[in-house]
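[1] Kindly generate the corresponding structure for this input.
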Amino acid sequence: MDLQAVSGDDPREVLRAVRAAIDGAGPALGLGMVDTAPREVPAGTAVVVTTSGSTGIPKSVVLSRTALTAGARATAARIGEGAWLLALPASYVAGLQVLVRSIVSGREPTMLKGAFTPQAFAAAARDMASATGAREVPAYTSLVPAQLTKLLDAAEHDAAVGDALRSFEAILVGGQSLPAAVYDRARECGARIVRTYGSTETSGGCVYDGVPLDGVELRLVDGEVQVAGPTLADGYLDDPERTEATFVRDGDGTRWYRTGDAGVITDGVLAVRGRLDNVIISGGVNISLDRVEQVVRGVPGLANAVVVAVPDARWGEASVIVCARGNALRRSDADHLAAARSAVADEIGAHARPVRLVLLDEVATLASGKPDREAIRQAVRQTPH
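    Just a heads-up that it's a prediction; the model follows:
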């Protein structure tokens, strides 16, 4: 079948194209594609999402109608049905799934007018309430942690933003790990948060609060989280080698997606420990930067910190903590660094302690809201010690 490339800048254009693709009346939709030349894709394809994640390596993920709608229906079965607010770019899988859930439920999604701001979010939430008759229809939305943090900050002095957060039956938060401090703030505000885990290859979030959605299976192989179920992508467009390496079959023929994430499963509940490949060797010792970042984000004032690797003359590689200057840290930079180093030493070991704290005017992010780790590393390397 044919593939039609769409920029994704206009969410209403994406909604029309996705609806046609899912109904089988239109061509498959290509989102984020650099090469917009017409091409053929496998039958049953609804959307091809080109994404680089945080690694900078592009990959075009082929998602079928069956996979996308399976994810939407499993979400409704877990958290309930209702009306959805699109607050994320429609060109990324989390935003795309908001549209698919709306299509499957037979409801028109509400969309933010213009750029994401707390005020625009609050206005959209009010529009949803008036359109659906106040509380008669449950409302849902999906955010990334940076958006949630911005809303919580605004809610401290803008009651309308706090009311908007509390108006949703559930707010799905994914795309990256949600710092515990931000989660606690959201609960204190009265927001009902569901932490999600998934990727473009799983049609978005497929594990909610550590528990897989109906039909989704999890396993660990050499510490790597692997996922099976009806939400899996068909593979990567025009890249059979990557598809074969990433989607593997076991002896029973079950198809598993290798996430590249480290994790543990306790009593059926998944806890993700970070990327297997986000590891440095410092002084001859392997250190997971994701694990270091998780600990650092638990330090008051560092909930939005990013931890990246830099060359180090003594250790070969070392980690640094990066924050935006606008975070208004409550203690001195030295005190924050000391607190973070102490927390990391207690939780992981002295060998994993970050060597410094770097403040930037702005911490680079991708359009998905995730930290742009390569851009952050480059900025750190240009910052004087």
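[2] hey, let's count contacts and neighbours off CA atoms from now on
    Noted.
[3] Number of residues surrounding residue 5?
    23 (other CA atoms under 10 Å).
[4] which SS state does it fall under?
    Under DSSP: H, G, I helix; E, B strand; the rest coil, residue 5 falls in the strand class.
[5] Quick check, residue 41 in contact with residue 3.
    Yes: between residue 41 and residue 3 a contact is recorded at 6.4 Å, counting by CA atoms under 8 Å.
[6] Alongside the first, I'd like the structure of this one:
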Amino acid sequence: MRLEAPASDDPRDVVRSLRAAVLGAGPAVALGGAGLLGDVPPGTAVVVTTSGSTGVPKSVVISRNALISSAYATAARIGEGAWLLAVPATYVAGVQVIVRALLADREPAVVAGPFRPEPFAAAALGMASHLDGARVPRYTSLVPAQLQRLLDAAEHDATVAQALRSFEAILIGGQALAPSVRERAEAAGARVVRTYGSSETSGGCVYDGVPLDGVGMAIVDGEVRLSGPTLAEGYLGDPERTASVFPRADGTRWYRTGDGGQIDDGVLHVTGRLDNVIVSGGVNVSLDRVEAAVRGIPGLESAVVVPIPDAAWGQGSAVVVPGIAASRERDLLAVIREVVGTAVGAPARPACVVAVDELPTLRSGKPDRAMLRRLVGEGGQNPRD
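    Next up, the predicted model:
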């Protein structure tokens, strides 16, 4: 099957290409990858290429059936209506916003250019609220950093606050949502739904810990695995990686997420990346658990924890905090070390705090962790007691 890129990364061009690929007989759409080559399986709708937060590129082949299954399962869970595209159209979250809108026979509203609260609010409130006398529910998909910016703006901008309240549901994915940010959203009247998934699952397929209809969950050797009709076909031109990441067991095809987690009474709790672990003084430390503890501290909801070398202990971690003065680093470190030591354990206490004006991000809105590791470099020694 032929694979073609849209005319540009402009959301409107992506919408046109996806309409042909998903609803018609158009070619499969190549997003995010330059000069992709190779055959794609019949029925492929899109190949999404992303380097992710670690800088390792991957081209994920997603079928038309997987996208449609995901979109219909989402509608069954949260309802159907009009969608606002505020995340990049070339990422799977953006693709799904477009597909959900197209399957509802609607054109998605679009927030163009760099994300800012004011244009988002204008686009949200400009969406049709009624059609033929019937109310039209509104939906959108955001990453946590976008939600936090909107909540900050809503404190002094009534229009942004109104826009947040106007959505039937705001899907939040891409990274963990700090509990304090979710509490702020609820206080502001925003109806937030945490989603879990990836390009390999056609986007979010577990909502607030509960899988969408048809999606299976299992924990194997501490790793979260997912199954069902939303799974991607695999990786373009990489059959070995496809076989490793999408194994079959007892007749079921599974996706190995690489995340640790547990399932309690049918609800999934993700504990973090299995490969985001350092060995500090002979002790395994999950940096995702460290980051979750740090983000629970008021004012540090956007902090990012990255690994650093440590001459004495082998590996340590640094906490990168945007929007603070460098003079606060030492005092913050003392608070962070106490909180992390209590929540995760003494070996997990970060070595240093690094103040930055703002976090570098990927186009998806996620923190660019590879760049942050380069930024932090060799700094910091772990001052253990």
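[7] Give me the TM-score for these two chains.
    Here the TM-score for the pair of chains, by TM-score structural alignment, normalised by the length of structure 1, is 0.95; 381 aligned residues with a CA RMSD of 1.8 Å.
[8] picking up where we left off before, so residue 41 and residue 3 of structure 1 - more neighbours on which side?
    residue 3 (22 against 18).
[9] Nearest residue to that one in space, please, no chain neighbours.
    residue 28 (4.7 Å; CA to CA, 6 or more residues apart in numbering).
[10] For that neighbour, give me its contacts.
    With contact taken as CA atoms under 8 Å, 6 or more residues apart in numbering, residue 28 of structure 1 is in contact with 1, 2, 3, 4, 18, 21, 41, 45, 46, 47, 48.
[11] Restricted to buried residues, select those residues in PyMOL.
    Only the buried entries of the contacts of residue 28 of structure 1 go into this PyMOL selection, using 16 or more other CA atoms under 10 Å:
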select buried, resi 2+3+4+18+21+41+45+46+47+48
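[12] if you look at the contacts of residue 28 of structure 1, which of them are in helices?
    Using DSSP state H, the subset of these located in helices is 18, 21.
[13] Among the contacts of residue 28 of structure 1, which one lies nearest to residue 253 of structure 1?
    Nearest to residue 253 of structure 1 among the contacts of residue 28 of structure 1, counting by CA to CA, is residue 45 at 22.1 Å.
[14] ok, now how distant is that closest one from residue 27 of structure 1?
    9 Å (CA to CA, to the nearest Å).
[15] shared neighbours, those two?
    1, 21.
[16] isn't residue 75 of structure 1 right up against residue 213?
    Yes: Residue 75 of structure 1 sits in contact with residue 213 when judged by CA under 8 Å, with a separation of 7.1 Å.
[17] now the helices for the stretch 201-350 of structure 2?
    In the stretch 201-350 of structure 2, the helices defined using DSSP state H, counting those that start in this stretch lie at 239-245, 287-295, 329-343.
[18] The second one vs structure 1, average distance?
    Once fitted to structure 1, helix 287-295 of structure 2 is off its aligned match by 0.5 Å on average (mean CA distance after the TM-score superposition for structure 1).
[19] again with the shortest one
    Its matched residues in structure 1 lie on average 0.3 Å from helix 239-245 of structure 2 after superposition (mean CA distance after the TM-score superposition for structure 1).
[20] Show me what counts as buried in that helix.
    242, 245.
[21] Check stretch 13-30 of structure 2 too.
    For stretch 13-30 of structure 2, by 16+ other CA under 10 Å, it's 14, 15, 17, 18, 19, 21, 22, 26, 27, 28, 29, 30.
[22] got a markdown table for those residues, with distance to residue 110 of structure 2 too?
    Converted to a markdown table, the buried residues of stretch 13-30 of structure 2 look like this (distance: CA to CA, whole Å):
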| residue | distance to residue 110 of structure 2 |
| --- | --- |
| 14 | 12 |
| 15 | 10 |
| 17 | 16 |
| 18 | 15 |
| 19 | 15 |
| 21 | 20 |
| 22 | 19 |
| 26 | 23 |
| 27 | 23 |
| 28 | 22 |
| 29 | 19 |
| 30 | 20 |
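[23] ok, those residues vs residue 224 of structure 2, which is closest?
    Among these, and counting by CA to CA, the member closest to residue 224 of structure 2 is residue 30, at 28.2 Å.
[24] who touches stretch 172-186 of structure 1?
    With CA under 8 Å, 6+ apart, stretch 172-186 of structure 1 has contacts from 94, 140-145, 148-149, 152, 192-199, 205, 294, 297-298, 300, 303-304, 368-370.
[25] Buried ones among those residues?
    The buried subset of those - by 16+ other CA under 10 Å - is 94, 140-145, 148-149, 152, 192-199, 205, 294, 297-298, 303-304, 368-370.
[26] So which of these are in helices?
    Short answer: these in helices (DSSP H) are 94, 145, 148, 149, 152, 294.
[27] Near the residue lying closest to the fifth one once chain neighbours are set aside, how many other residues are there?
    The shortest distance from residue 152 of structure 1 to any residue other than its chain neighbours is 6.8 Å, reached at residue 186 (CA to CA, 6+ apart). The local packing of residue 186 of structure 1 (other CA under 10 Å) involves 20 other residues.
[28] Distance check, residue 186 of structure 1 against residue 155 of structure 1.
    With CA to CA as the criterion, residue 186 of structure 1 and residue 155 of structure 1 are 10 Å apart.
[29] Measure how buried the aligned residue in structure 2 for residue 279 of structure 1 is and give me the count.
    Residue pairing (TM-score structural alignment): residue 279 of structure 1 is matched to residue 277 of structure 2. Neighbourhood size, residue 277 of structure 2 [other CA under 10 Å]: 17.
[30] if we can go back for a sec, quick check: of the buried residues of stretch 13-30 of structure 2, which lies closest to residue 161 of structure 2?
    So of those, ranked by how close each gets to residue 161 of structure 2 (CA to CA), first place is residue 15, at 28.4 Å.
[31] State whether that closest one is indeed within a strand.
    No: assigned with three-state DSSP, residue 15 of structure 2 falls outside any strand and is helix.
[32] and the closest residue to residue 82 of structure 1 other than its chain neighbours, what does it touch?
    Distances taken as CA to CA, 6+ apart put residue 138 closest to residue 82 of structure 1, at 4.8 Å, once the chain neighbours are dropped. Listed by CA under 8 Å, 6+ apart, the contact partners of residue 138 of structure 1 are 81, 82, 83, 168, 169.
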